[in-house]
Structure formats: structure tokens, C-alpha cells
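K.L.:
show me how the following folds:
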Amino acid sequence: MPPSDNPRIAEIVDAMKLARDARAAVDEVPARYAGGLLALADEYRQKGDEGVYDRLAASLDGLEQLYGESAEFRTLVDDPRIPREAQMKAALSIADSAGLDPMVRNFLGVIVNNRRLSMLPRILGAFRALLAARRGEETAEVVSAVPLSDQQARAVEASLIRAGHARVRIAQRVDPSILGGLIVKIGSRLYDSSIRSRLQRLSQAMKGAA
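P.N.:
Next up, the predicted model:
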């Protein structure tokens, strides 16, 4: 019986197609919000605000750093049970305390109002990619167990430039679960020197030797 005539296989194929379609629809949301924010920045620039891209990128970096370092803010972003009104009040209060650019503060309010705050990390990533493409830059996502110092970030940037990546912009993210070392993703390349990965490779090697 050909695979297409097998009902069970046909069901699996249909289910996989539905899953792909659903994933595509979900991935489209962060790109749509990021594109809207970039379009707003374009309007400001056309009106003579030459520093809007740098100011916006710096403020969004601050928002991302806040997500990485503040357990309170991560809970606010990640917990869907928090009512919208409480989420809005807390998010705007945190934005004001952090001194975020008014455009980013308002954008955060829109995300909360539309119940998309849980997508904030992916929206920030999508915006970085769009802005880097606009500037002809490459964005390197650097994951570390603890925040990098300015000197360490510059060292990573210099290493990537020596590896052949021109006009690199570093986007840092903190993930204590990697234990130490770094994970660097730039374009389709992944450089993983994290302690977690080393331990996993050691574990696999020990299993193979057993």
C-alpha cells in the first residue's frame, strides 16, 4: 500500500502540516510587532531624528538586560495568570524606574494591552535582526551564565571580527543554566563553549566508553 493510501500515515502528515502552520503563525507575531516598532522609528528619522535608531536600540537592550537580571520582571513577562490591568501597571512602573525611552515605554504598553508580553524576548530578537539588516550589520546573540562586562563583550566582538564577521553587534542574554562559558549564535553559525555542553559531551563520551 503506498504511504499516501495509509490512513495512519496520512493522519500523521496532516498533523505535521498543522503543526508547521501553527508554528509559522506564532513566529509571525514577534516579527509583526518588531516591524511596527521599526516603522515608527523610520517615521521619527524621516522627521529629522537622526539618533532614533541608536536610542531605541539602547533602550531595548536595557529592557532585555532587565529581563535577564530581574526575577520580578521575568515573572511579570512569563506568567500568563497575571491580570492585564496588574500587568500593565507593573510593566509601566518598571519601565519608568528603568528610565526607558518613551517610545519603548509606549510599545511595552501596547504589547501588554494585546496580551503579548510573554513574547517580549522574541519580539526583541526580531527587532534586533530587522535593525541589523537595515544597518548592514550582523547581530551576535551571546548567552552567558552571568552578565558580561564591557571589556568581555568587546573581546567577544573582536573575536567574531577576526573570524570574518564584519560590523558585528553584540546582543547579550543571561542564562544561569549554562553554568559558565558562552554560547554565541550569529547567522546560521553556533559557537558553544558552555560548561553545560562540555559536561553533556563528557557524559556521552563516558557512556560510549562503558
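
K.L.:
could you use CA atoms for every contact and neighbour count after this?
P.N.:
Noted.

K.L.:
what number of residues lie near Arg201?
P.N.:
Look at Arg201: counted by other Cα atoms under 10 Å, it has 12 neighbours.

K.L.:
for it, pull up the helix or strand it's in.
P.N.:
Per DSSP states H and E: Arg201 is located in helix 195-209.

K.L.:
go ahead and flag the most central residue of the protein.
P.N.:
The chain has Gly125 as the residue nearest its centroid, 3.4 Å off, counting by Cα atoms, centre = their mean.

K.L.:
longest helix of the protein?
P.N.:
Counting residues, the longest helix found in the chain (DSSP state H) is helix 7-46.

K.L.:
run the chain-centre distance for that one.
P.N.:
The chain centroid and the centroid of helix 7-46 are separated by 15 Å under Cα atoms, centre = their mean, to the nearest Å.

K.L.:
ok, now stretch 183-203?
P.N.:
Per Cα atoms, centre = their mean, the centroid offset for stretch 183-203 relative to its chain is 18 Å.

K.L.:
and this one, please, so the two structures can be compared:
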Amino acid sequence: MAGEDSPVGGLAERYATALLDLADQAKKLDAVADDLRGLKGLIEESDDLRGLLRSPLYDRDEQTRAMDEILGKAGVDDLTRRFVLVVAENRRLFALPRMIDGYLEELARRRGEVTAKVTAARKLDKDQLKTLQQAIDKVVGGKAKIEMKVDPALLGGLVVRVGSRMIDGSVKGKLDRLQVAMKGAQ
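P.N.:
Alright, predicted model coming up:
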């Protein structure tokens, strides 16, 4: 997992591995993964929730009660709920996003899944996504999971990352390469 050398990385890895083992024993790997993806989305969308996770101004009980309320409304599995509440009680909510990423990455690794991180200048329609999925599957030699992100700064095209490989087919990338080439010609 990324960031294993940092104290938070090691902490997040230990918690993620523990949750993965518990979910595996309970035969709830996918249910917990779905819950964590939903929780990750909530964290990314809410400044208030990110503040709750990071701020030392909230005490243990406030964080635990707030997380219990959020998880109840989200309708997460009991295993996910108990895990997050233990994290809150241990005052480790600041590392929850890394724990979520660690769980999802390790689950994918154990299953032999490949993730392609795709950044596009605009949202792709269903046909474009299908074509992209087929192209990436062909390159990786199997089924790849696509994580989409939109960045209008690319101007057009795509940037695709699979593992350590990156293909930059964006207009911005082409313009940057052209600018470097022109500087070298002077």
C-alpha cells in the first residue's frame, strides 16, 4: 500500500488489514467494500465530515456519536459500523480515508483485479465508457476496474494510469510536450 513508511500509512494498513480479515471471516467482503465506497464518497463531498474526521476540537464521544448517526443514516452493514466506531473510539478518524483506500486496494490485489485511473476533460457517455473499458481490458489482458475523474484543465482527451504506466492523450499534455520540444529547438 502507498504510504506504508509514514506512521499514518502503517496505522491505516493495520486497520485495513484487520477489517479485511474480519470481513473475510464473516463472508462480507463485498458488503463492506460497498459501504466503504459510499462512506468515501460522503467524506469527499462533505467539508463538515472531513472537519469531523480531522479536527482535534471534537472529543471522542462527539466523534463517535456523530459517526454512529451518519452510519445509521447510510444504512451500512453492522460490521462496517462497528469498525468505524472502534476507529472513532480510538481517536483514529483522521486516518479513516487511508484505511478505506487500504481495504479496497488490498481486496483488489487479493482478487487479482487491476484498477485503471482515468482522468477525462469531460464526463464520458455510456458508449465512450464501454469503448474505453474494452480498450483498457485489452491492454491489461483481463478485466480492469475504471476509476473516473473529470478535470476540465485537460482541455480534451484522457489520461490513463494503470499501475506504474501512464498514457497521456490529453490536449494539455500534448501542448506541454510541444512547448518542451520548442524550447529545445531554440
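
K.L.:
for the longest helix of structure 1, buried residues please.
P.N.:
Neighbour-count burial for helix 7-46 of structure 1, with 16 or more other Cα atoms under 10 Å as criterion, is recorded at Val29, Pro30, Ala31, Tyr33, Ala34, Gly35, Leu37, Leu38, Ala41, Asp42.

K.L.:
what is the aligned counterpart of the fourth one in structure 2?
P.N.:
Under the alignment (TM-score structural alignment), Tyr33 of structure 1 pairs with Tyr15 in structure 2.

K.L.:
likewise for the last one?
P.N.:
Counting by TM-score structural alignment, Asp42 of structure 1 corresponds to Asp24 in structure 2.

K.L.:
circling back: tell me the contacts of the residue nearest to the centre of structure 1?
P.N.:
Not one residue lies near Gly125 of structure 1 by Cα atoms under 8 Å, 6 or more residues apart in numbering.

K.L.:
related to what we said a few turns ago, format the buried residues of helix 7-46 of structure 1 as a markdown table; extra columns: distance to Gln152 of structure 1.
P.N.:
A markdown table is the format used below for the buried residues of helix 7-46 of structure 1 (distance: Cα to Cα, whole Å):
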| residue | distance to Gln152 of structure 1 |
| --- | --- |
| Val29 | 33 |
| Pro30 | 30 |
| Ala31 | 30 |
| Tyr33 | 31 |
| Ala34 | 28 |
| Gly35 | 31 |
| Leu37 | 30 |
| Leu38 | 29 |
| Ala41 | 30 |
| Asp42 | 32 |
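
K.L.:
just flag the most distant two among the residues you listed.
P.N.:
Val29 and Asp42 (20.0 Å; Cα to Cα).

K.L.:
residues in structure 2 aligned with stretch 69-81 of structure 1?
P.N.:
Aligned using TM-score structural alignment, stretch 69-81 of structure 1 spans residues 45-57 in structure 2.

K.L.:
and the matching stretch, how far from the chain's centre?
P.N.:
Worked out by Cα atoms, centre = their mean, stretch 45-57 of structure 2 lies 18 Å from the chain centre.

K.L.:
still on that earlier bit, the residue nearest to the centre of structure 1 and Met206 of structure 1: what is the separation?
P.N.:
Separation of Gly125 of structure 1 from Met206 of structure 1 (Cα to Cα, to the nearest Å): 37 Å.

K.L.:
just the closest of the buried residues of helix 7-46 of structure 1 to Gln200 of structure 1, please.
P.N.:
Once Cα to Cα is applied, the member of the buried residues of helix 7-46 of structure 1 that ends up nearest Gln200 of structure 1 is Pro30, at 31.8 Å.
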